[in-house]
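Peer 1: here you go, sequence then predicted model.
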Amino acid sequence: MNEKIRGRLLIIGGAEDKKGECQILNKVVELLDHKLSKLIILTTATRFPEEVGKEYQEIFMNLGLKEVEAINIESRDKADDTEIVNKIKNSAGVFFTGGDQLRITSLLGGSKVFGALHQIYRQGKLIAGTSAGAAVMSGTMIVKGESDDTPKKCTLKMAPGMGLLEEVIIDQHFAQRGRIGRLLLAIAQNPYMLGIGIDEDTAILVNSTGRFRVIGSQTATIVDGSQISHTNVSELESNQPLGLLDVKLHVIPAGYEYDLKSKQVMIPQEDDLENI
């Protein structure tokens, strides 16, 4: 798994604190290479790009950044704009806002901007995203699915994501919207993938060694289906409930780490917890 992780990702479960200590957004600032020009905010996912872009610009500048630019890519033509491509290549990092993840992939997929994002990722620059901007990080993403309900066939829609983090499926607003059922269904359909559900005001910081660390106020839920002994997912009729045996599940709070290659949780020492 770790050979498929090339750079650094900060994947945020949505609704991150924007008015208090701003722990997660401060982490974005901390992780940027401040020798480079600016942070780029990509507002492609939202229907309110001006308002959302301005909000994040003000937040990040109040947190100490000198240059923050919001860019809304609302068409395929704009996703091939040379000026935007160069801004991304020369940036300190990129932050995806929330909204609709399918807007991100349908507008950026295969474009020059898409290529630039993968280029800076391979270079080790930070790519961060919240809510829809988190879901889109993986190679396969959840587009739509029933929350807070029994997992059933035909209630989940998936599509290719940005492919920055492969063999993983990300879900966000996880505990707050009761999304465990739909992540279990996603893993039943794709047991070679790892499911990661990220709560609101919580993030995972993925580094190039293939480990991630949880930060924020809530938890990340890990669903490992590699040892599933039985599932009826392929035999189900529409809207019939899922059967699934021997799924491994972890719920880990801030300070805990997870190795994506060995699929092991690293429990922090007491001294580490005091520094969170």
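Peer 2: Structure's in. What do you need?
Peer 1: okay, CA-based contacts and neighbour counts for the rest of this
Peer 2: Noted.
Peer 1: so residue 71 touches residue 39, yeah?
Peer 2: No - the criterion here is CA atoms under 8 Å, and residue 71 misses it with residue 39 at 10.6 Å.
Peer 1: so these two - more neighbours on which side?
Peer 2: Using other CA atoms under 10 Å, the more surrounded residue of residue 71 and residue 39 is residue 39, with 30 against 17.
Peer 1: any idea how far residue 161 is from the more buried one?
Peer 2: 22 Å (CA to CA, to the nearest Å).
Peer 1: same check, this time on residue 249
Peer 2: Counting by CA to CA, the gap from residue 249 to residue 161 is 24 Å.
Peer 1: okay, pairing it with this:
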Amino acid sequence: MVTKDRAAGEGRGLLAVIGGNEDRDGDRAVLAALLRALPMQRPRVLVLTAASGAPAELWQHYRAAFETLGAEPFWLDARDPEELDTAPAMARLAAVDLIFLTGGDQHRLLDTLGDTPAMDLIVRRHATEGLAVAGTSAGASALGARMPRGDEGSQIAGGPPGPLPPGLGLWPRVVVDQHFSERKRLSRLVQFLGVSPGHVGLGLDEDTAVFLHPDDLMEVVGSGKVTVVAGGGPGTRLQAMGQGECWSLDEVSLHLLTGGLRLDGRHLPEGTPDALRRLLDRSVED
């Protein structure tokens, strides 16, 4: 158990999603902002590289970055659920202030972490003990309610994708996509909403992050922008319309957020778009 002087205390922890390729060698603005958002002077950071195909190399980059920024990093390189279901791994998960999920393949991450006692511990500590959870690239996509598959291109041809697989669910009703502007993923995110009605799409540019603070403040940090897309409501679907298959999704809204934006979910200004209100709603899905 993390002691009171190290953790945020009882209550929800910070949630952070990063679009990938955040600066790890220069001013490290996104990672520095992430650590500043934590309530302790020298946070203990567990770098979980389960998504990566080159975990040792990635760990060396993050170890150097977090140490330079004043944190105390640790490495957990689980390749399957059994490697997480050990006393040392569970003890480490119980004793850190921030879980950091690296990039790679979100499906590999879900195969390792999803539906395990380790994930149950992370969820409980995040909800009640102030444990912060952050993910970058594939790690960010895995934190949503649903997550993009890795096999679709930037522009989906031939109709909508099939149902999206579930993510870890720490951000309810949200589908997180990353490397967004760089890989021209707007089209696919819009189409993802067609098979995930009622969800909000969150497209993160590289070196850009969204922080959800425990007090319901949402903050955008970094050098790029964040694209928020919402389509229709529950029941909206992509539909084939005759020969040639014209696919349509009604009532799509799009919002661009830039670094420095701060939205207080407790005191949203009049006229705040419904998509942003839904983004800030972290209640559990029905």
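Peer 2: Cool, got the structure. Please read all numbers here as calculations on a predicted model, not as lab measurements.
Peer 1: give me the TM-score for this pair.
Peer 2: Overlay of the two chains. TM-score (TM-score structural alignment, normalised by the length of the first structure): 0.84; 260 aligned residues with a CA RMSD of 2.8 Å.
Peer 1: quick one on the thing from earlier: the more surrounded of residue 249 and residue 161 of the first structure?
Peer 2: Taking neighbours as other CA under 10 Å, residue 249 of the first structure and residue 161 compare with residue 161 leading, 24 against 14.
Peer 1: which residue lines up with the more buried one in the second structure?
Peer 2: By TM-score structural alignment, residue 161 of the first structure lines up with residue 167 in the second structure.
Peer 1: double-check its match against residue 144; I have them as touching.
Peer 2: Yes - look at residue 167 of the second structure against residue 144 with CA under 8 Å: they come within range, at 5.4 Å.
Peer 1: residue 113 of the first structure against residue 79, yeah?
Peer 2: Yes - in this structure residue 113 of the first structure lies within contact range of residue 79 using CA under 8 Å: 5.4 Å.
Peer 1: any shared contact partners between the two?
Peer 2: Overlap of the contact sets of residue 113 of the first structure and residue 79 (by CA atoms under 8 Å, 6 or more residues apart in numbering) consists of residue 85.
Peer 1: who has more neighbours, those two?
Peer 2: residue 113 (25 against 20).
Peer 1: tell me which residues touch the alignment partner in the second structure of that one, please.
Peer 2: In the second structure, the residue equivalent to residue 113 of the first structure is residue 118, according to TM-score structural alignment. Going by CA under 8 Å, 6+ apart, residue 118 of the second structure touches 84-85, 90, 93.
Peer 1: residue 45 of the second structure too?
Peer 2: With CA under 8 Å, 6+ apart, residue 45 of the second structure has these contacts: 66, 71-74, 96-100.
Peer 1: what about it, distance to residue 93 of the second structure?
Peer 2: 10 Å.
Peer 1: what do those two both touch?
Peer 2: In contact with both residue 45 of the second structure and residue 93: residue 99, using CA under 8 Å, 6+ apart.
Peer 1: now stretch 43-57 of the first structure: which residue numbers in the second structure?
Peer 2: By TM-score structural alignment, stretch 43-57 of the first structure lines up with residues 49-63 in the second structure.
Peer 1: how many residues are close by the counterpart of residue 143 of the second structure in the first structure?
Peer 2: The equivalent of residue 143 of the second structure in the first structure is residue 137 (alignment by TM-score structural alignment). Each residue near residue 137 of the first structure was counted by other CA under 10 Å, and the total is 29.
Peer 1: separation between residue 137 of the first structure and residue 100 of the first structure?
Peer 2: 13 Å.
Peer 1: try residue 27 of the first structure
Peer 2: 24 Å.
Peer 1: where do the helices of the second structure begin and end?
Peer 2: For the second structure, the helices defined by DSSP state H cover 29-36, 55-68, 81-84, 87-94, 106-113, 117-128, 138-141, 186-194, 274-279.
Peer 1: need the winner for burial among these.
Peer 2: The highest average neighbour count among those, using mean count of other CA atoms under 10 Å, belongs to helix 138-141 at a mean of 31.
Peer 1: that helix vs the first structure, average offset?
Peer 2: Superposed on the first structure, helix 138-141 of the second structure shows a mean distance to its aligned partners of 0.4 Å (mean CA distance after the TM-score superposition for the first structure).
Peer 1: please report how far the match of residue 161 of the first structure lies from residue 41 of the second structure.
Peer 2: In terms of CA to CA, residue 167 of the second structure sits 31 Å off from residue 41 of the second structure.
Peer 1: how about residue 209 of the second structure?
Peer 2: 21 Å.
Peer 1: the two: which is more packed in?
Peer 2: Taking other CA under 10 Å, residue 209 of the second structure and residue 41 do not tie; residue 209 has more neighbours (33 against 11).
Peer 1: any idea what the more buried one aligns with in the first structure?
Peer 2: Checking TM-score structural alignment: residue 209 of the second structure goes with residue 203.
Peer 1: ok, now residue 80 of the second structure?
Peer 2: Residue 80 of the second structure maps onto residue 75 in the first structure, by TM-score structural alignment.
Peer 1: quick one: contacts for residue 119 of the second structure?
Peer 2: residue 113.
Peer 1: hmm, back to that, so for residue 150 of the second structure, which of the helices of the second structure sits nearest?
Peer 2: In this view, the helices of the second structure are compared for proximity to residue 150 of the second structure by CA to CA, and helix 106-113 is the closest at 7.7 Å.
Peer 1: and the angle for the closest one with helix 117-128?
Peer 2: Helix 106-113 of the second structure runs at 100 degrees relative to helix 117-128, counting by axes from the mean of the first three to the mean of the last three CA atoms, to 10 degrees.
Peer 1: show me what helix 106-113 of the second structure is packed up against.
Peer 2: Packing contacts for helix 106-113 of the second structure, counted by 3 or more CA pairs under 8 Å, 6 or more residues apart in numbering; DSSP states H and E, involve helix 81-84, helix 138-141.
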